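**Student:** Have a look at this fold, sequence not included:
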């Protein structure tokens, strides 16, 4: 898909289709009014007939509109003008892109990016339009014997997004570039998440990390700790999870821009990479167990974010760490009640082998802090069903030991549309992890279990600023039309790092603006 930016009159566009908005009830947007004037009321006449009300999700494709050079004009419902917020805008863009794709328009000039969205400027509208377009057209057909793309005679190949003034072209083009790189990272995360676990094994994740480095030589480096290396390190919590599987565990370490920023503390991203989670001896119910291939989406988001960061050439030192294992039952598997000594020296009573993500993460976090002394460390994990119950599929659960870091992540989440919600990380919850037989238990009971999971991880953080993103509800969707990995939180993490790079360049004014949560 090719994207570009331009400024120009809609009636003068020689293209397969011009896309404009219609507000509810039957009210033309500013650009649509220009076409209406040049066509001597053609659009107004059609709306008066009642062919389009203007509700979100509605479209009307017109051919040979008088006075225009485009083959077609697509009218897209935008809802009520005063209610056009961020979520509605993305729905409008998605509707337009899908309609263009399904109706045979190989190219289009889209004027929806000139709509007035509450509290948002042109840069944001372009960013969201490009990212939404990529998301709307995403398909995962790699494992189908017949590729559906071959059946489509005229797929959408080029979209031009319009800005109202030529003065906005430079900023809009920059926003388009950022969006395309973020979308590349999201696609990588989606593709990895959607693969079945017989293909996407821990070894496969290693191969993908190495391939990423090969494609970006001299910018990204990769190191892999094998099982023997981790045994020598003392990563017994991580190794305990892998004992039931024939697939050996790995710890993948990726470094970006190390030489360019060798004297600076890095930003470290740690992603949970359980390529299949049966629950181990504490085995899960069979219903929906197929979805446990998505338990490596934290790892996928780290790879996707690093791809975006490398492509954007951000002036930061970023480290990605991925502990990757399979969690299966066998005669060698860890049993409920077993006690292991973690890399930190703390002993852990494993009361439930299905609370495995925190076990691989705690050793990875200890390793990261010991080796890199990071400025900031963020872990990303499909960690708890409790977070799904609390926040559903819309927001990541965010917990942190540092309020400014929390605010920075929430700010990035609002700007990117990849939203997170802060949950408390109070000491009151820590006592739920107490046990008679070890330093800490790996579960703390049903009450507040998304929080106690984060409390468990917090015990393995010494001094660094740390945040935990629980993406159990947001990493994949289960609806028939949308089933599959979402690629989140690649947009949030990339935006956070973009903001940090602008701060490091003493350009605070360009950081994503703080806005209130949409009502």
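**Tutor:** The structure has been received and is ready for your questions. Model, not experiment: these values are computed from the prediction.
**Student:** Could you use CA atoms for every contact and neighbour count after this?
**Tutor:** Will do.
**Student:** any idea what residue 254 is structurally, helix, strand or coil?
**Tutor:** strand (DSSP: H, G, I helix; E, B strand; the rest coil).
**Student:** So it versus residue 271, what's the distance?
**Tutor:** Counting by CA to CA, to the nearest Å, the gap from residue 254 to residue 271 is 12 Å.
**Student:** Overlap in contacts, the two.
**Tutor:** Jointly contacting residue 254 and residue 271 under the rule CA atoms under 8 Å, 6 or more residues apart in numbering are 320, 321.
**Student:** What helices and strands are in contact with the top helix by length along the chain?
**Tutor:** Longest helix in the chain, counting residues (DSSP state H): helix 169-194. Here helix 169-194 touches strand 2-6, helix 122-137, helix 297-312, strand 484-485, helix 490-504, going by 3 or more CA pairs under 8 Å, 6 or more residues apart in numbering; DSSP states H and E.
**Student:** Second structure follows, compare the two:
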């Protein structure tokens, strides 16, 4: 999507935002009969109205909600409605005008419009026919600043990148291809990348990654991204870690296909989040030194696949009894979390589609998190979640959950008991950390079966906006 602030918009399609009827009247956009119709709708409780004309349309949005985050979310959803209405009118451009008292209104509406207009048409033979006409969003000069518009453009691009990565099928995006896409993003945005191939991973003795990869004929990859500007706020790096299981059959602990394995190309959503956030960090030139790690492989029941009962030695030297080969993501992440120790990080944040147990807690409405970071950091992350309406629930890391993953024959086992699965997975990861750390389980929110508001079907990019918001406010 292209964003512009022209001296004077020539678009015949307009989105007008206001607090009340009087502000809409002052714009003189509606005819007398149209104004009467809008007032009737307003009195009936409607806060979004589209008025179509031949070759033109006006979408009127009245701001609702008490808290800023409620207002912003309502406006994003209204933006999604406006995008649908304008797409039906084959509008190529639209002008957004804000006359409400909510300064972020135009930003939120345009964000909702842009995110809802996302399409993944790469494999459609009639892609041109299906593509939306809407390509440009213009703003009235009093409705948004140039800096805000530039930030919005990068954020929308980052979410789209994450969605594209998740929506790619395995036969186009294996571990090697994922590392290649990450390297390309680095060149495009301006961050350094390095990729470890299988021989490097073997040399480093990353036993978790290698165990999961044993059933695949394709090699694993370990991507390292680094952004370090001339001046930065943090004394030590912030490290991001994303689970890169490009496809998860469950291994020999095979998943059922319906509502499970059929969407397991999305099991690398954590990798998509951190890679696209690195793109945005570099594009926005944030004053932070940030490193991101993506361990990647597919998990298959191949000839030499690891089996329940195997004991593997992790990169840290810890031995792990594998009791379920479908609990593979934590094995990759554990090796990456141990790798992160070499940077003596100020904070480590991992994103992963780790457990069905997390999805059972929040469904598609939010993610769960836990960790050893300070209460101040946790509070800041939760505040970012409220602002972006990518909400989260914190779970505890009590010692008793650690007792549930102690093995009889090894140091740890890779699953706990029948309850507390999201937490025992987090407790497993905690074992491989010695720094302030947060773990986000996005299993319930990373992939959608159908469109809902500005969240499109397929990869959602959930986590990108909240992590960027947190980093934008970091140190403030």
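**Tutor:** That came through fine. This is a predicted model, so every value here is computed, not measured.
**Student:** Ok, which of the helices and strands packed on helix 169-194 of the first structure comes nearest residue 198 of the first structure?
**Tutor:** Of all those, it is helix 297-312 that lies closest to residue 198 of the first structure, at 15.6 Å by CA to CA.
**Student:** Would you mind giving the residues in the second structure matched to that closest one?
**Tutor:** The alignment of helix 297-312 of the first structure onto the second structure (TM-score structural alignment) spans residues 269-284.
**Student:** From the chain's centroid, how far away is that stretch?
**Tutor:** 9 Å (CA atoms, centre = their mean, to the nearest Å).
**Student:** Tell me where the stretch 1-150 of the second structure has helices.
**Tutor:** 21-27, 32-43, 68-88, 105-116, 127-130, 146-167 (DSSP state H, counting those that start in this stretch).
**Student:** Including mean neighbour count and distance to residue 287 of the second structure, could those go into a markdown table?
**Tutor:** What follows is the helices of the stretch 1-150 of the second structure, written out as a markdown table (neighbours: other CA atoms under 10 Å; distance: least, CA to CA, whole Å):
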| stretch | mean neighbour count | distance to residue 287 of the second structure |
| --- | --- | --- |
| helix 21-27 | 14 | 39 |
| helix 32-43 | 14 | 45 |
| helix 68-88 | 22 | 26 |
| helix 105-116 | 26 | 23 |
| helix 127-130 | 11 | 40 |
| helix 146-167 | 20 | 15 |
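**Student:** between the ones you listed, which one is nearest to residue 184 of the second structure?
**Tutor:** Nearest to residue 184 of the second structure, of those and by CA to CA, is helix 146-167 at 11.8 Å.
**Student:** Contacts for the helix or strand that the closest one is followed by, please.
**Tutor:** Following helix 146-167 of the second structure in sequence order, the next helix or strand is helix 175-189 (DSSP states H and E). Identification of contacts with helix 175-189 of the second structure by CA under 8 Å, 6+ apart yields 192-195, 218-223, 225, 244-246, 275, 279-280, 282-283, 296-298.
**Student:** Mind telling me what residue 180 of the second structure corresponds to in the first structure?
**Tutor:** Residue 180 of the second structure maps onto residue 207 in the first structure, by TM-score structural alignment.
**Student:** ok so, going back, winner for burial among the helices and strands packed on helix 169-194 of the first structure?
**Tutor:** helix 297-312 (a mean of 28; mean count of other CA atoms under 10 Å).
**Student:** Return the mean post-superposition distance for that helix against the second structure.
**Tutor:** Superposing on the second structure places helix 297-312 of the first structure at an average distance of 0.7 Å from its equivalents, by mean CA distance after the TM-score superposition for the first structure.
**Student:** Check the mean deviation of the helix or strand that comes right after that helix from the second structure.
**Tutor:** Where DSSP H and E defines the elements, the next helix or strand beyond helix 297-312 of the first structure is strand 318-327. Strand 318-327 of the first structure, aligned to the second structure and superposed, deviates on average by 0.5 Å (mean CA distance after the TM-score superposition for the first structure).
**Student:** Downstream of strand 318-327 of the first structure, the next helix or strand is which one?
**Tutor:** Heading C-terminal from strand 318-327 of the first structure (DSSP H and E), you reach strand 338-341.
**Student:** what stretch of the second structure does that following strand fall on?
**Tutor:** Counting by TM-score structural alignment, strand 338-341 of the first structure sits on residues 310-313 of the second structure.
**Student:** just to revisit the earlier point, so residue 254 and residue 271 of the first structure - more neighbours on which side?
**Tutor:** residue 271 (31 against 24; other CA atoms under 10 Å).
**Student:** need the contact list for that one.
**Tutor:** Here residue 271 of the first structure is in contact with 296-302, 320-323, 361, 379-381 (CA under 8 Å, 6+ apart).
**Student:** go again using 7 Å as the cut-off
**Tutor:** Counting by CA atoms under 7 Å, 6 or more residues apart in numbering, residue 271 of the first structure makes contact with 298, 299, 302, 321, 322, 379, 380, 381.
**Student:** Greatest separation within those: which pair is it?
**Tutor:** 321 and 381 (12.3 Å).
**Student:** Nearest residue to residue 359 of the first structure in space, please, no chain neighbours.
**Tutor:** Ranked by CA to CA, 6 or more residues apart in numbering and with sequence neighbours excluded, the top spatial neighbour of residue 359 of the first structure is residue 237, at 5.1 Å.
**Student:** Would you mind finding the match for that neighbour in the second structure?
**Tutor:** So, by TM-score structural alignment, residue 237 of the first structure is matched to residue 208.
**Student:** Once aligned, what mean separation remains between the helix or strand encompassing its match and the first structure?
**Tutor:** If you go by DSSP H and E, residue 208 of the second structure is part of helix 207-213. Compared with the first structure after the fit, helix 207-213 of the second structure shows a mean deviation of 0.9 Å (mean CA distance after the TM-score superposition for the first structure).
**Student:** Packing partners of that helix?
**Tutor:** Other elements packing on helix 207-213 of the second structure under the criterion 3 or more CA pairs under 7 Å, 6 or more residues apart in numbering; DSSP states H and E are strand 290-299, helix 329-339.
**Student:** Tell me which of the ones you listed sits most buried.
**Tutor:** strand 290-299 (a mean of 28).
**Student:** Where in the first structure does stretch 240-257 of the second structure fall?
**Tutor:** So stretch 240-257 of the second structure sits over residues 269-286 in the first structure, by TM-score structural alignment.
**Student:** Check which residues of that stretch are buried.
**Tutor:** By neighbour count on 16 or more other CA atoms under 10 Å, the buried set for stretch 269-286 of the first structure is 269-283.
**Student:** just stretch 467-483 of the first structure next, same as before
**Tutor:** Under 16+ other CA under 10 Å, the buried positions of stretch 467-483 of the first structure are 467, 468, 469, 470, 471, 472, 473, 474, 475, 476.
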